[in-house]
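Undergrad: below is the structure, and that's it, no one-letter string:
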């Protein structure tokens, strides 16, 4: 299967006979020396985060477990709920306050988000109405004071919560209007047969308290998240004719599903092909439901998660197939539940190249990412066909019911890939978006190659190689643009015109360069898998990632981190002449005799570096007789010089000399990277 950047191993090229000879008279300009200088990473190594990039011996992380009871009132489009948060303070600090996130306040017209980004908000609401906040002590609840500032709520504790594993229980009662159409974060989407309720960021959630800055309380402006891990049990009460799918496992199917639906789910758990749980005909048939009046409460359970989301509607066509993954451990006294790939969508989304194939795409994505990088940890994976925002949550993603063909495959795979970044590897995507979108775009580009013999390869969309489909060409305008931000720019400071080009595309392409041009797939894959294992369900920083990959792969990558992540540098090489030489004759042998045989004759190729991103570059020489020789010029070759001379044995007239013959490097100017000597004159 075609790789984006066919890797030429050093073992094929580095032999003593082809050794590079730096030209001693050509010293590197002073301006180039910082390329190799020491890079001071933003976060210092310490007892919590080690110099190897792994969690340190004293690493700690707080925990938030939730029990939530909620209800949708479709007549008023109001979601109400009560929740109990069991919060565990594993830090060494005593906490006198708690901070919670109230993302729904983003929809208020006086919110920071509304004022900063008015174009993002076609729908508005009054945000969260916090009815009551109490602290449970000795089995009794006592009201505690709280204050709300934009999308944050501070709760004052009557006495500090001690660290090192002490905990408390906080109860919050709330309600909020469900906004209309907007980007899929939370929405009510009308379709032909009714409405789809896409419910996310829907309950007050604990802010992260970590070793880097204490409470991380950035206001929510509409992009991404940073959350603690724990177990969530949540219940959703809806009208009798609604179907609900969500993060985690449905734990009371007997209370909400008909016997027919339960039998079909059992069939799906044994099938690699999709099985319709609710058919298009069922959508129009009230008798297809378990009950014909009143309400039903759907209960879900999810472990080791940082969030939960769900979708509810009377219009869902629902299909599922088994996930070919090991069964998860079952609770005591219960049988292991099947693990399913699922899709829900309105009838008008069905079609042979549309949502009929969604579950096939879900199944492939979860199984491929599990085998390639890290096992999927949750019971089910759900693809929702709704408004079409393309948004991810643990165990469920929100996509568009009108998507089809390659776009449906790409968006499904991309959003499900977020299950690994940042749902398993819990980086702070609020601050470092490339660790979320860039890492995920990287893994889903390879998934496009893998699926069905490359049916939708190469990946080409707004997130990857958006112009020509050739990443080496498409990235050049980004690298050379004077106003383009670096990957290390805080997420919410990246202008919208560069959000996909830098955060997604450059973030992904950098990992591809690292995998296929610098380390090679074997070294990269082993190190990247180890990184995921080490930081699964934890909170790594960019500094942790940089240190980990350098240490685990056994390569000083300082020059690459600086050039690709902290700067927008690019490679630029050019050929700088070719000379021929013959060996010196032995004593007593005529010079004409040695030269005439051609034995030991060499050619020397001059190569000059004029860029700051010193990616390994292949030099290929092709002779007229078809003979070829290749040489990888490593990064270290430019440590003290900006010109090299590389020698090759003669094979007669040279046909061509080419730098980067596969054009896999993002070089802006290729005009001097090919040398074609004139053909020898014939008598």
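TA: Arrived safely, thanks for sending. The model shown is predicted, which means the values in this text are computed figures rather than measured ones.
Undergrad: okay, CA-based contacts and neighbour counts for the rest of this
TA: Noted.
Undergrad: surely residue 344 forms part of a helix?
TA: No: Residue 344 is assigned strand when assessed by DSSP: H, G, I helix; E, B strand; the rest coil, not a helix.
Undergrad: setting aside sequence neighbours, what's the nearest residue to it?
TA: residue 318 (4.5 Å; CA to CA, 6 or more residues apart in numbering).
Undergrad: ok, the one you found to residue 156 distance?
TA: Distance, residue 318 to residue 156, by CA to CA, to the nearest Å: 45 Å.
Undergrad: count of neighbours near the nearest residue to residue 308 once chain neighbours are set aside?
TA: Distance criterion CA to CA, 6+ apart; nearest residue to residue 308, sequence neighbours excluded, is residue 247 at 5.3 Å. By other CA atoms under 10 Å, 27 other residues sit near residue 247.
Undergrad: so who does residue 54 touch?
TA: With contact taken as CA atoms under 8 Å, 6 or more residues apart in numbering, residue 54 is in contact with 531, 534, 535, 544, 548.
Undergrad: secondary structure element for the fourth one?
TA: The one in question is residue 544. Secondary structure from DSSP states H and E places residue 544 in helix 542-553.
Undergrad: got the contact list for that helix?
TA: Everything outside helix 542-553 that qualifies as a contact, by CA under 8 Å, 6+ apart, is 41-44, 49-54, 432, 435, 519, 523-524, 526-528, 530-531, 556-557, 561.
Undergrad: in addition, the following structure is provided for comparison:
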């Protein structure tokens, strides 16, 4: 990605005027592309016309106290939770809905019937019993009462009697005692597995979690089919009890460090908080000694995290542990501050070629994302090498034991990037995975370009450009596939073979086009940062994003939203003719360009001159608002050798065979 490209085009030496029209190619209909666009979510007092939260925007809140114990012999987690739920909506609630994602591993789950291949295959071959709910109570005004409950697949409904209905501004406590068998490697996002020296437990979706009640859908209760999450924000106070020789790496701040860590470990953490270089907290020798020791009893690790939508943790006796200080730049009204980057990994992952640099990658990514987009809000960021590889939760990442080199850098940057999307920006991933994965893939490219001068960049050949070519040429393959879903397809309905190319790649490249070719970096960055700042720790919708970028970006972008997000339209610009005025090179050159596709984007026309610098002509989308061809007068007094559309392959032109016209002598 070249941040200066848009500025270069705007500063190009050119003069052009429209001097003629030609017959329209039948494939392009201007009235279709430029028709009025009605966005899915209307403007009202909750969501404003400028894409910001409205004056009466509201969202509910869920605060948690959690207690969990891991039975390593039987591979069972037993837990108790107290949820304090606040109804800030204007409605009176007569029920509460919670997510029970561990039920996805049941043999009769909807997820088991959902798919039998790709990343879902584990659900049709290995199973667990899911959640056992020993008791569910509600507690208004300090008085507990047994609730009427209904379990529906991966959801729990708590039906409130009239006396317990929850009006605007009211709070209700929910007490749940539960347990579930921890899935093995088939668990995917949460699992236990055997490393070289012992077990690693990656625990996610480990407690019943409140569904979101919002102004768009009421209770948003889509079943868990592996397309991630949509959760309320709140404060978390949680306790994890494990065998005494294990360490626990968890979301948030470790509250009782003096109770669970040794004096040498405490001293090393204190050193790491002051160090920009990685400091070992638990060495290979320390881990080996812990594994060899028979655990006598248990330890309880106490963590706290504020203003988050979730917490997760990992536990193992095998972990090495290192850390370094992160320097978070001031921004969005937040002062500069320090946080702690940490990594835990088994001995087989150690070394500078692998996880020995994880904390360095994590630190650099957080610092750059904070400076460019929005300050990192949490006290810690932790990268875990385990068996639930490539998954993100607030302030903690689950990555692979075998990751190393560029792959470890890329996956670390990508997973911690999810702190911004969707941990800070509370997107509905169950419906709009493209906002989560695509936005994050987009910001990844900056980190790959910046880390050590781009030594691990550009990140274009995996998530960003699957075929390894220029992104614009790669995305043409997606646009040309009649079976490919549109970006605005419900996440669960996107088949695995298209999930990556549409949800990650097309979404990310749409932001690149918006930044580099449509708005330019100055306008895009201002609008995008404003969107993040306005919706931090809230629940923006696609319509909010579209309106925010139009309002702050200063453009009517309905043609782009319609072509790129609502459809899989294709772009095909062609140079159909180039002739000197009156046959005299000294009088200038007339260049005729035709639009033969329904998708529109600004384009660049390069005029190559004999013995001189080329002229760059900017072709705006308004060129095609009423016409399908335009003839431009290029102010040149010398001979021209050729005229080329999009010479640097920045936009996804579906047929480049008609992009160059050789000018006869």
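TA: Thanks, I have the structure now. Predicted model only: the values in this text are computed from it and were never measured.
Undergrad: who are the contact partners of the equivalent of the residue nearest to residue 308 of structure 1 over in structure 2?
TA: Aligned counterpart of residue 247 of structure 1 in structure 2: residue 251 (TM-score structural alignment). Residues in contact with residue 251 of structure 2 (CA under 8 Å, 6+ apart) are 303-305, 311-313, 380-382, 393-396.
Undergrad: can I get those in a markdown table with secondary structure and neighbour count?
TA: A markdown table is the format used below for those (DSSP: H, G, I helix; E, B strand; the rest coil; neighbours: other CA atoms under 10 Å):
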| residue | secondary structure | neighbour count |
| --- | --- | --- |
| 303 | strand | 23 |
| 304 | strand | 18 |
| 305 | strand | 24 |
| 311 | coil | 25 |
| 312 | coil | 23 |
| 313 | strand | 24 |
| 380 | strand | 23 |
| 381 | strand | 28 |
| 382 | strand | 29 |
| 393 | strand | 24 |
| 394 | coil | 26 |
| 395 | coil | 29 |
| 396 | strand | 26 |
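Undergrad: wait, which of those residues is closest to residue 409 of structure 2?
TA: Closest to residue 409 of structure 2 out of the contacts of residue 251 of structure 2 is residue 382 (14.0 Å), distances taken as CA to CA.
Undergrad: surely the closest one touches residue 397?
TA: Yes: Residue 382 of structure 2 lies in contact with residue 397 (CA atoms under 8 Å); the separation is 6.2 Å.
Undergrad: burial count for residue 122 of structure 1?
TA: Close neighbours of residue 122 of structure 1, defined as other CA under 10 Å, add up to 13.
Undergrad: list the residues that contact the nearest residue to it once chain neighbours are set aside.
TA: With sequence-adjacent residues excluded and distances taken as CA to CA, 6+ apart, residue 122 of structure 1 is closest to residue 182, at 6.4 Å. With contact taken as CA under 8 Å, 6+ apart, residue 182 of structure 1 is in contact with 120, 121, 122, 123, 387, 389.
Undergrad: turn these into CSV, including distance to residue 552 of structure 1.
TA: Below are the contacts of residue 182 of structure 1 laid out as CSV (distance: CA to CA, whole Å):
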residue, distance to residue 552 of structure 1
120, 42
121, 44
122, 47
123, 47
387, 42
389, 37
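Undergrad: can you flag the buried ones in those?
TA: For those, a neighbour count by 16 or more other CA atoms under 10 Å gives the buried set as 121, 387, 389.
Undergrad: the second one maps to what in structure 2?
TA: Same thing as residue 387 of structure 1. Here residue 387 of structure 1 is matched to residue 387 in structure 2, going by TM-score structural alignment.
Undergrad: looking at it, that match is touching residue 187, isn't it?
TA: No: taking CA under 8 Å as the definition, residue 387 of structure 2 is not a contact partner of residue 187, at 9.1 Å.
Undergrad: picking up where we left off before, pick out whichever of the contacts of residue 182 of structure 1 sits closest to residue 285 of structure 1.
TA: residue 387 (24.2 Å).
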